[in-house]
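Novice: sequence below, structure please.
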Amino acid sequence: MSAPADWSPAEQRLWTAFTHGTQLDLGGLSPVVGSPNGEYWGEDQIIRAEALAHLLIHGPEQEPGKPPRLILKGARITGRFDAGCAELASFLFIECVFDQTPFMNDAKLQFMGFQKCRLPGLDAARIRCDGPVWLDDTRFFGPVVLEDTEIGGDLRIKATTVDAGHDRVAIQLDAAHVANHLVLHGARTIGAISMVNLRADGNLVLRDAHFDMPGGWAVHAPRLVVGGSVFGESGIRVTGGVMLGGSSVAGEVLLDRIEISRPLEMALDLDHSRFALGFKCLNGRIHGAIRLHHMIVGCQVDLQNTRITQVKKGVDAVRADHLEVDGTAVFADVDLDGPLNLHGAKIACNLILSGAKLRGVEKQAAFNADGARIGNHLIARDCTADGGVVLTAAEIEGNTNFIDATLRNGAAVAFDLRRAILKGSLQAGGSLTVTGTMALTNASVGVDLVLRDATLTNPRGKAMAATGLQVAGDLIADRCTTAGLIDLAGSAIKGDLRLVDAELKGLSADEASRGTVVDPKGEWRGLAVRCTGARVDGDVDLRGAQLHRELGLNGVNVGRTVRIEGTHLAAEGPSALTADGLVAETLVLKPAAPPVHAVSLASAHVTELVDGAASWPSTAPINLSGFHYERLDSDLPVEDRLNLLRRATPVYAAGPYEKLAACLELAGQDADARVVRHASIRRSYQAKNPVIRLWGNLQDLVVGYGYAPGRALAISVLLLLGAGLWFTVGVTGCLPASPGLCPVKADEHPTWDAWLYSLDLLIPLVDLGHEKAWDPLGVSKLVALALTMSGWVLTTVVIAAAGRTLRRS
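Specialist: Have a look, this model is predicted:
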């Protein structure tokens, strides 16, 4: 069978090549570099579309052993190629130019291909191709329509340019099915590529592709299904947005170095997508926002070093709320012009934010992961957040690391861990800087909370709000610098609370009162640290710390030692230390210098008190009412300690004196203990009415309230000596033959003895037979009367002191 007679020589040659299954090269230059004008082509290079259709639909049989195919190179196709609803032989056009858009809707064939061709467009909707479709290195100046196609092999649109105008769809692949790979490597579109409900059983290759539809969805592929992976890790550029919402990819999605530009709009939408083996968008440059809402990723999400700019005010730069990742989520070194939202996210392994730069707007948090679940570590080392970092009610199985981070949110909450459950440690030291409140209210930390060398600044409020905080290990804030209140009221720390060498500037009462709502749990203004009702099972260590305002330890229960040693207590405010109701094994109160403001240990209970000369204020009030301690380790002289007790108990109470005396006795300082008890009794009388006070002074003078019995003996001896000498040398004999006083009865009297007479007058309870036998006259009578009265006073005082001593014993 031969070609029709009216066919041109070129068409007849094509007939022959078709029957042999060989390529026909008509010698035309490549149209992708040459001119599309008609004069470019000679008559021997022109094929009518009608002839092509005849060959492909009704062509002759091939010679035995030759494949049924048409391969044409270097030709110009004139007229309209119409193969709609036809069953075609396989064809491949190479370096050909079509004057009109080929029409192939609903056609069936084994293979079709256009390589290095030039076409006004391509209409091939609903074609059924049992093999591959190649559209390589070709230029289309209108839409390529492959909607609802069924392709049994690869669909290659490699290095091809499709120009449909910025407001149209350039490549239409909606509802298409590609049994193997969809390759768009190096493709260029002016207009969108639409892949709604497309299914590719192999890979989707987007390397070096460019899609251009400013302001719209340049890549519109919701509900895309890919059986392999999406490879776009080599410089995709998109002017417009990328919509992949609801897509499903059985492998991984790689979009490294992608550039997307849709300013102030959604640039990349992956809502409700499922990527089985990971999503990577490293080193991306995106102008506009990203949505990963409810996205599920089976391995890893990685946006490392991606820059997201020109985000609309009030919109998240990355909205990934309820994101689920069965691996690690990496946002390291990202630079976002809006918030990162991971609300309710579930991440099976690590969340990495190291080096990230995050920004909130107005009341928006820069990073929001409230209610998130993280299966291992949260690593945000050297992260910067302008706006709050919110981890409210988050659960983190591993460690939380914000070492060297910078978190800024003015006077609002900058680092929000309220009700968070951190099963590992919270490492937030180094050069961590928090401007605003670090909120740990009712949070739980499973190991240590470390703020070593951190800086927390909120001078008009709480630098750390940690009421109800629970720490299973130590809270370490050595060398930490804070401006604002550190509030640990009601917290529970299983290990130590350490603020060694910290500088705690506290909160000015005047500054805090400006528009600040009163704390319902108590007054907290004017303090540097408040630990009201806290429990610390280890030590509270403030060695070398500098507190500009009050240290509040009211009601704190400490398992071991409270160390206020080398500490600089408050230079501002009415109080330096308030520890009413403190319970501790040991209280070491040895500040660097004597406090200049009040110190209160009312109702505190410690087993051992360690203090010294610099422990107590010299002029400010001291309150030790109800203070209980069992042992005392001190170099403070007893007189200084008595002076301290007098100042600490404006209203006399025997308890503090007795407690001090008992501790001194336990330390083997019995003499000092007696001095203390003596001072206690003396002060007890000073607190009574004038008569009792006089009686007390008399007891003190005579016997030191029983603590100076030798004083009574000495007074008695002096009185006896004085009286004896008087009655010996100062009395003229009553009778010449009888020296001394005149006898009451001349014939009944003992022999005169001035010393026995004086002793009988001095001891009123014993009758020596001399007092009533002699009758003093003149001055001697006054001396006798004074001696008798002194005897009664001495006896009464001694008996009273002896009774008190017996009761004390």
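
Novice: hey, let's count contacts and neighbours off CA atoms from now on
Specialist: Will do.

Novice: start to end distance for stretch 241-257?
Specialist: 16 Å (C-alpha to C-alpha, to the nearest Å).

Novice: cool, stretch 530-550 as well?
Specialist: With C-alpha to C-alpha applied, stretch 530-550 spans 8 Å between its terminal residues.

Novice: disregarding residues adjacent in the polypeptide, which is nearest to Ala545?
Specialist: Distance criterion C-alpha to C-alpha, 6 or more residues apart in numbering; nearest residue to Ala545, sequence neighbours excluded, is Asp501 at 4.1 Å.

Novice: residues contacting the one you found?
Specialist: Residues in contact with Asp501 (C-alpha atoms under 8 Å, 6 or more residues apart in numbering) are Asp478, Arg479, Cys480, Leu542, Arg543, Gly544, Ala545, Gln546.

Novice: can you classify it by secondary structure?
Specialist: Here Asp501 is recorded as coil under DSSP: H, G, I helix; E, B strand; the rest coil.

Novice: widest-spaced pair of the contacts of Asp501?
Specialist: Using C-alpha to C-alpha, the contacts of Asp501 reach their maximum pairwise distance at Cys480 and Arg543, which is 12.7 Å.

Novice: let's see this one next, to set against the first:
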Amino acid sequence: METNDLTPAEARVWRAFATGEAVDFRAAADEDAADGGTWGPERTVRASVLRALLLAGPQREGETASLSVAGARVTGPLELPYATVDHPVRLRHCHFDEVPRLYAARLRELNLSESVLPGLISHAVRVDGVLRLTRTRFGGMVRLGGAEVTGSLYLESTRIDAPDAEGPVLQLNQAVLGADLWAPGLRTRGQVRLTGASVSGTLNLRDADLDAPDGAALDAQNLVVGSGVGASCLRARGRVDFRGARIPGTLDLLHASLSRPGGTALRASSCVIGELWLRRGDRVVGALNLRRSQIDILTLGPEMLPDEVYLSDLTFTALAPHEPAERRLPMLERDGDGYVPYAYEQLTAAYRRIGDDDAARRVQLAKQRRQRRTLPWYGRAWGLLQDAAVGYGFRPLRAGGWLLSLLAVGSVTYGLRPPPPLKPAESPDFDPVFYTLDLLLPVISFGQENAFAPEGGYQTLSYVLIVMGWILATTVVAGVTRSVSRQ
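Specialist: Take a look at the predicted model:
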């Protein structure tokens, strides 16, 4: 490019490039780049001039050439597809009239912080350093699918407002980041796609606001993170999808607000996660899907649970915070897959690991009662008997109560009117307590039952006591056997 064709503003940028000197066109530090469309020629630079500098700009021996411009209006498309740029590119507080196209380019550093752009096309771009889009505002799609950044990608307080875009507004699918994806305060209107992305460090989405109510606000399926995902205070309208993700550290959703009415609000199925924190936030609106996931520590606040959950084959080692069984059981009752025995066993094991055997028994009792609803009528009837008699073996003292009640009824009744002996000369002295025990206990005999013969209603009572004794004994044996087999 002939320098004679440059405007004064462009000539200033051209001269500064060789030494890496920063050029700042701003009249005040607090200028808003959104007003850049009104900036005049004194601070306007053609994108073609920037391209010429980056590809074949002047260099001075002993100096590091770089493009460092602030407060400029960039006109025309910045076209660098497949280009190799060995100089840092810093275009901060700038206003771009057209979408830069950096498809498959190789850059040393790219900094577009606090600029305003109609979009960014950078599929498969490689940045040998950091990519900074801090507080940058985009009016269209940001395409970084397949990007490779050896350092970190910074998206703090970045805004992407493209609700009418045909596809995700932030595309980072299959991206590879050598350090962190730092995006606290990110604001998007449209889907954020991280499917198949690999982040060697931390993914930070603290206080992010993601709005895509008709689909997935965050699509992070098969995401691989080297550390953890910090998404505390996240506000998402639309599905948050971590299906198949690998997160060895923490997936932090403390104080989060997740909403997708009529659909799935959070899907973390088939995941491997060190710790999942989901508590102290608003109640989840929509379904919660944790099917087939492996989680070491599941921190789950009952107050956040929605009306519909999916827990089939969910495995966890510990469940926090410690809550009474009555606070945890509604979660299993809401399972959209119906009766899932494994979910009850997982909750039981979690209570036993911390030594809360009473809560473990309550969960097992709830499991038997839930299973009863799936049985035919005769199975339900037998289950009701076991439940009433001994609580399926988890309430053994209840059997003693039944026994004492029946013993009292029989002892008082037969004590007031002893039955006549069958053989007066050979019969032992009548004892109403042991006579009643003889009727109730089907195995043990005290010699009373065979020596006396009640009549009329007293004989009917003896039949009732015999039947109740057999039912009680059978349910006790069945319940205790089931309880022992669980130990």
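
Novice: tm score of chain vs chain?
Specialist: TM-score for the superposed chains, counting by TM-score structural alignment, normalised by the length of the second structure: 0.88, backed by 461 aligned residues with a C-alpha RMSD of 2.8 Å.

Novice: report the secondary structure state of the residue located most distally from the centre of the second structure.
Specialist: Distance from the C-alpha centroid of the second structure peaks at Ala425, with 80.0 Å (C-alpha atoms, centre = their mean). State at Ala425 of the second structure, reduced to three classes by three-state DSSP: coil.

Novice: repeat for Tyr351 of the second structure
Specialist: Following three-state DSSP, the label given to Tyr351 of the second structure is helix.

Novice: isn't Tyr310 of the second structure right up against Gly336?
Specialist: Yes - counting by C-alpha atoms under 8 Å, Tyr310 of the second structure touches Gly336, with 5.6 Å between them.

Novice: quick one: contacts for the residue farthest from the centre of the second structure?
Specialist: By C-alpha under 8 Å, 6+ apart, no residues touch Ala425 of the second structure.

Novice: what residue in the first structure is paired with it?
Specialist: Using TM-score structural alignment, the partner of Ala425 of the second structure in the first structure is Asp747.

Novice: and Thr374 of the second structure, by the same measure?
Specialist: By TM-score structural alignment, Thr374 of the second structure lines up with Ala687 in the first structure.

Novice: distance check, that match against Leu694 of the first structure.
Specialist: 11 Å.

Novice: same check on Asp537 of the first structure?
Specialist: On the measure of C-alpha to C-alpha, Asp537 of the first structure and Leu694 of the first structure end up 52 Å apart.

Novice: the two: who's more crowded?
Specialist: Asp537 (21 against 14; other C-alpha atoms under 10 Å).

Novice: tell me the counterpart of that one in the second structure.
Specialist: The alignment partner of Asp537 of the first structure in the second structure, by TM-score structural alignment, is Gly226.

Novice: I'd assumed Leu203 was in contact with its match.
Specialist: No - in this structure Gly226 of the second structure lies outside contact range of Leu203 using C-alpha under 8 Å: 9.1 Å.

Novice: can you list the residues that contact stretch 118-128 of the second structure?
Specialist: Residues outside stretch 118-128 of the second structure that contact it (C-alpha under 8 Å, 6+ apart) are 96-110, 138-151.

Novice: kindly recompute the last result at 6 Å.
Specialist: 99-109, 138-150 (C-alpha atoms under 6 Å, 6 or more residues apart in numbering).

Novice: now do stretch 148-160 of the second structure
Specialist: 126-138, 175-188.

Novice: where in the first structure does it fall?
Specialist: Aligned using TM-score structural alignment, stretch 148-160 of the second structure spans residues 444-456 in the first structure.

Novice: stretch 402-414 of the second structure now?
Specialist: Aligned using TM-score structural alignment, stretch 402-414 of the second structure spans residues 715-727 in the first structure.

Novice: average offset of that stretch relative to the second structure?
Specialist: With mean C-alpha distance after the TM-score superposition for the first structure, stretch 715-727 of the first structure departs from the second structure by a mean of 0.8 Å once superposed.

Novice: mind listing the helices for the second structure?
Specialist: 8-17, 47-56, 325-333, 341-353, 357-372, 377-390, 397-416, 432-440, 457-486 (DSSP state H).

Novice: quick one: the fourth one aligns where in the first structure?
Specialist: Spelled out, that is helix 341-353 of the second structure. Mapped onto the first structure using TM-score structural alignment, helix 341-353 of the second structure covers residues 654-666.

Novice: buried sites along the matching stretch?
Specialist: Using 16 or more other C-alpha atoms under 10 Å as the test for burial, stretch 654-666 of the first structure gives Pro656, Tyr657, Lys659, Leu660, Ala661, Ala662, Cys663, Leu664.

Novice: got these as CSV, with distance to Arg118 of the first structure columns?
Specialist: Below are these laid out as CSV (distance: C-alpha to C-alpha, whole Å):
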residue, distance to Arg118 of the first structure
Pro656, 105
Tyr657, 108
Lys659, 105
Leu660, 106
Ala661, 109
Ala662, 108
Cys663, 105
Leu664, 108
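
Novice: quick revisit: overlap of the contact sets of Gly226 and Leu203 of the second structure?
Specialist: What both Gly226 of the second structure and Leu203 touch, as defined by C-alpha under 6 Å, 6+ apart, is an empty set.

Novice: between Tyr310 and Gly336 of the second structure, who's got more neighbours?
Specialist: More neighbours surround Tyr310 than the other of Tyr310 of the second structure and Gly336, with 23 against 17 (other C-alpha under 10 Å).

Novice: contacting residues for the residue mapped onto the more buried one from the first structure?
Specialist: Aligned by TM-score structural alignment, Tyr310 of the second structure pairs with Asn623 of the first structure. Contacts for Asn623 of the first structure (C-alpha under 6 Å, 6+ apart) come out as Ser600, Leu601, Ala602, Ala648.

Novice: among those, which ones are in strands?
Specialist: Among the contacts of Asn623 of the first structure, DSSP state E puts Ser600 in strands.

Novice: just the buried residues from the contacts of Asn623 of the first structure, in ChimeraX please.
Specialist: Entered in ChimeraX, the line below selects the buried ones among the contacts of Asn623 of the first structure, by 16+ other C-alpha under 10 Å:
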select :600,601,602,648
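
Novice: circling back to that earlier point, looking at the contacts of Asp501 of the first structure, which is nearest Leu119 of the first structure?
Specialist: Closest to Leu119 of the first structure, out of all of the contacts of Asp501 of the first structure and judged by C-alpha to C-alpha, is Cys480, at 70.9 Å.
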